[in-house]
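In: Below are the sequence and a predicted model for it; my questions follow.
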Amino acid sequence: MSVDIAALVRTRVEQPGQVAEAAAARRRPVGLTGVTGRLMLVAADHSARGALRAGEDPMAIADRRRLLERLEIALSRPGVDGVLGTPDVLEDLLLMGVLEDKVVVGSMNRGGLVGTAFEIDDRFTAYDPAAVERMGWQGGKMLLRIDPDDPATAPTLEACGRAVGALAERGLMAMVEPFIAHRVDGRVRNDLSTEAVVRSATVAAGLGWTSAHTWLKLPVIEDMEPVIAATTLPVLLLGGEVAADQEAQFATWAKVLGHPQVRGMVVGRSLLYPPDGDVAGAVDTLVGMM
């Protein structure tokens, strides 16, 4: 597949109103789950935080044409229900016409840029709940990193709590991705111990005045049973980094997908930049597990 970048730029220059028109005219999905009975989303919100690495390539995601081509392939495969992304990426896909009948989740807080002194201060710099509703998307996603030693955690918690409530008022999914995090040698690292993942899930589940529309996006760790047991909210598995041994990674996911409370997956780099370069093959394999 080849993306006409010149056409996208021309539309943005000459007819920027087409973005809103296309959003209003887009066919929207009937529900949040597709043919598998679960939700399968491709993640494309990394670049807005300056997280451009995929595998061994530190700038893989920086090439927008390459990213859009891979997203188009993934979204064309049977069983892929939709995409999670920031406004720039979602609007490109919208103008390309590949979001018809797809579940679209807008990424909201991208202010915690990778490698910065203010990384934990994850301000809402992309979508807000009103914009998610205005665009006709099905939900909003927020990242919640909880650093016990960083005071910026508190306003991020508060902002996420308000967003959960505001999305619920509109009947829209609030997808919360929580982590306990610490600075190690000056860089933010997520704690993937069982206790830390359980604690982060319980905190995220309690955000907002209602949890009726909240879904948790959680990492896959070795011992998932205590994590799943910690909440009654629907759980989406986080794909994470590109693995050198993709078969082993898929086998780990398949084991966790067997739990009835796990309602799907949100996978980005692992599907869009697989070690062998076969995006369609990686997607089809994962959909088969679902």
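Out: Okay, I see it.
In: switch to C-alpha atoms for all contacts and neighbour counts from now on
Out: Noted.
In: who touches the residue lying closest to Phe124 once chain neighbours are set aside in this structure?
Out: In space, Phe124 comes closest to Asn109 once its chain neighbours are excluded; the distance is 3.8 Å by C-alpha to C-alpha, 6 or more residues apart in numbering. The contact partners of Asn109, taken as C-alpha atoms under 8 Å, 6 or more residues apart in numbering, are Asp122, Arg123, Phe124, Thr125, Ala126, Tyr127, Lys141, Met142, Leu143.
In: do the same with Gly55
Out: Applying C-alpha under 8 Å, 6+ apart to Gly55 gives the contacts Glu241, Val242, Ala243, Ala244, Tyr273, Pro275.
In: again, only this time at 7 Å
Out: Val242 (C-alpha atoms under 7 Å, 6 or more residues apart in numbering).
In: Where do the strands of the stretch 151-290 of the chain begin and end?
Out: With DSSP state E, counting those that start in this stretch as the definition, the stretch 151-290 of the chain shows strands at residue ranges 173-184, 187-191, 214-219, 235-238, 262-267.
In: Give me the distance between the two termini of stretch 205-223.
Out: Start-to-end span of stretch 205-223 (C-alpha to C-alpha, to the nearest Å) is 20 Å.
In: let me fix that: stretch 85-103
Out: Rule used - C-alpha to C-alpha; the end-to-end distance of stretch 85-103 is 11 Å.
In: For that stretch, list every residue counted as buried.
Out: Within stretch 85-103, the residues that count as buried by 16 or more other C-alpha atoms under 10 Å are 85-87, 89-96, 98-100, 102-103.
In: Tell me which residues are up against that stretch.
Out: The contact list for stretch 85-103 (C-alpha under 7 Å, 6+ apart) reads 8, 19, 22, 26-29, 32, 43-45, 72, 81-83, 105-107, 126, 138.
In: Below is structure B, check it against A:
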Amino acid sequence: MTALDFELLRETRAARPGRIAEILAARRRRDVIAGDGRLFIVAADHPARGALGVGPNESAMANRYELLERLAFALSRPGVDGVLGTPDIIEDLALLGLLDGKIVVGSMNRGGLRGASFEMDDRFTAYDIDRIRRDGLDFAKNLIRINLQDAGSADTLEASALAVSEAADAGIPIMLEPFMSEWVNGSIRNDLSTDAVILSIAIASGLGNSSSHSWLKLPVVPDMERVMASTTLPTLLLGGDPTGDQDETFDNWSNALALPGVRGLVVGRTLLYPPDGDVVSAIDTAAALVHRR
């Protein structure tokens, strides 16, 4: 991989900001469904929510240059189909010339900041469907945390429904990442039980005036066969917080990837910041699981 020109990136941002739109307009695109029909997307929208930690390192993602280098390594590997990020990340990658031929997913709602008293009021503070369309991005993504004890979830559901409807009208696939969530000792905890995931799927699937372009982004939980029996929507698996044994994580992904309806992985911190520091090995292992090489 060639060295990244960060000096040019900084200079362009300061002196020629219009260059970002030009690069995105000229970007070489690909079909979302191509080849074996499976997708491996690297996720990097965590910082915009104030979630900079990976494992015990609470500031692992704070160094933007290191994050971009890790993303560049990931995007250079065979079998990596694309990247998910907020506008700042996507535009940095565009300026570095890393998005041609890749699926680019725009992250939409990042307003429910990690640890904030208003975390459940998850406002759309990043991309909207109109901008995703104008920038020629390939996919939209939004997080839908549903807390039955917090009225902030109502606003998130309403905004998500509008985004789903707008995505369908624009012909843009939208990735819905639903969770049943609750407050525990002042923090939000997502319920990763099988029944809770199934309930979240039922709620998210009915959002908007059309589900024609809706996809799901789901955690790997016990009894994934029952989870996948609860939906006909195309589904991608998320990596979640990097905890536990990495080999066990890969095994769980492999088993879930074999289920009907599962079309790939959307994983970020687990692979960009692996416990052994070997980004390339982690990315290549995951790519082989998705594309069954």
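Out: Structure's in. What do you need? Remember, it's a predicted structure, so these values are computed and weren't measured experimentally.
In: still on that earlier bit, where's the residue nearest to Phe124 of structure 1, which helix or strand?
Out: Under DSSP states H and E, no helix or strand contains Asn109 of structure 1.
In: Now Lys141 of structure 1: which helix or strand?
Out: Per DSSP H and E: strand 139-146 holds Lys141 of structure 1.
In: all strands in the stretch 1-150 of structure 2, in order from the N-terminus.
Out: Taking DSSP E, counting those that start in this stretch, the strands of the stretch 1-150 of structure 2 run over residues 39-43, 82-85, 103-107, 139-146.
In: Same list (those strands) but as CSV, adding distance to Ile201 of structure 2.
Out: As requested, the strands of the stretch 1-150 of structure 2 are exported to CSV (distance: least, C-alpha to C-alpha, whole Å):
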stretch, distance to Ile201 of structure 2
strand 39-43, 20
strand 82-85, 21
strand 103-107, 19
strand 139-146, 10
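In: Would you tell me which of the ones you listed gets closest to Glu177 of structure 2?
Out: With C-alpha to C-alpha as the measure, strand 139-146 is the member of the strands of the stretch 1-150 of structure 2 nearest Glu177 of structure 2 (4.7 Å).
In: mean deviation (superposed) between that closest one and structure 1, please.
Out: Following superposition, strand 139-146 of structure 2 is found to deviate from structure 1 by 0.6 Å on average (mean C-alpha distance after the TM-score superposition for structure 1).
In: since we're on Gly186 of structure 1, how many residues are nearby?
Out: Using other C-alpha atoms under 10 Å, Gly186 of structure 1 has 10 other residues around it.
In: For Arg145 of structure 2, give me its contacts.
Out: Ser153, Pro178, Phe179, Met180, Ser181.
In: Just the buried residues of the residues you listed.
Out: Burial by neighbour count, judged by 16+ other C-alpha under 10 Å, picks out Ser153, Pro178, Phe179, Met180, Ser181 from these.
In: Give me the distance between the two termini of stretch 10-19 of structure 1.
Out: For stretch 10-19 of structure 1, the separation between the terminal residues is 12 Å (C-alpha to C-alpha).
In: Over which residues of structure 2 does it lie when aligned?
Out: The aligned range for stretch 10-19 of structure 1 in structure 2 is 11-20, by TM-score structural alignment.
In: Just the residues contacting the matching stretch, thanks.
Out: Glu91, Leu95.
In: same deal with stretch 124-139 of structure 1?
Out: By C-alpha under 7 Å, 6+ apart, the surrounding residues in contact with stretch 124-139 of structure 1 are 23-24, 86-87, 103-111, 140, 163, 166-167, 172-174.
In: Narrow those residues to just the buried residues.
Out: Among the contacts of stretch 124-139 of structure 1, those classed as buried by 16+ other C-alpha under 10 Å are 23, 86-87, 103-111, 140, 163, 166-167, 172-174.
In: circling back: quick one: the strand holding Lys141 of structure 1 to chain centroid distance?
Out: Chain-centre distance of strand 139-146 of structure 1: 9 Å, with C-alpha atoms, centre = their mean, to the nearest Å.
In: What of stretch 119-139 of structure 1?
Out: 12 Å.
In: Now do it: distance from first to last residue.
Out: The stretch stretch 119-139 of structure 1 measures 24 Å between its terminal residues, going by C-alpha to C-alpha.
In: In structure 2, point out the residues matching it.
Out: The aligned range for stretch 119-139 of structure 1 in structure 2 is 119-139, by TM-score structural alignment.
In: buried ones in the matching stretch?
Out: For stretch 119-139 of structure 2, the buried set under the neighbour-count rule, 16+ other C-alpha under 10 Å, comprises 119-124, 126-129, 132-133, 135-139.
In: Quick one: map Val279 of structure 1 onto structure 2.
Out: Applying TM-score structural alignment, one finds that Val279 of structure 1 aligns to Val279 in structure 2.
In: contacting residues for its match?
Out: Going by C-alpha under 7 Å, 6+ apart, Val279 of structure 2 touches Leu271, Leu272, Tyr273.
In: Pull the number of nearby residues for the last one.
Out: Right, Tyr273 of structure 2. Other residues near Tyr273 of structure 2 number 19, with proximity taken as other C-alpha under 10 Å.
In: Just give the nearest non-adjacent residue to it, would you?
Out: Of all residues not flanking Tyr273 of structure 2 in the chain, Val279 sits nearest, at 6.7 Å (C-alpha to C-alpha, 6+ apart).
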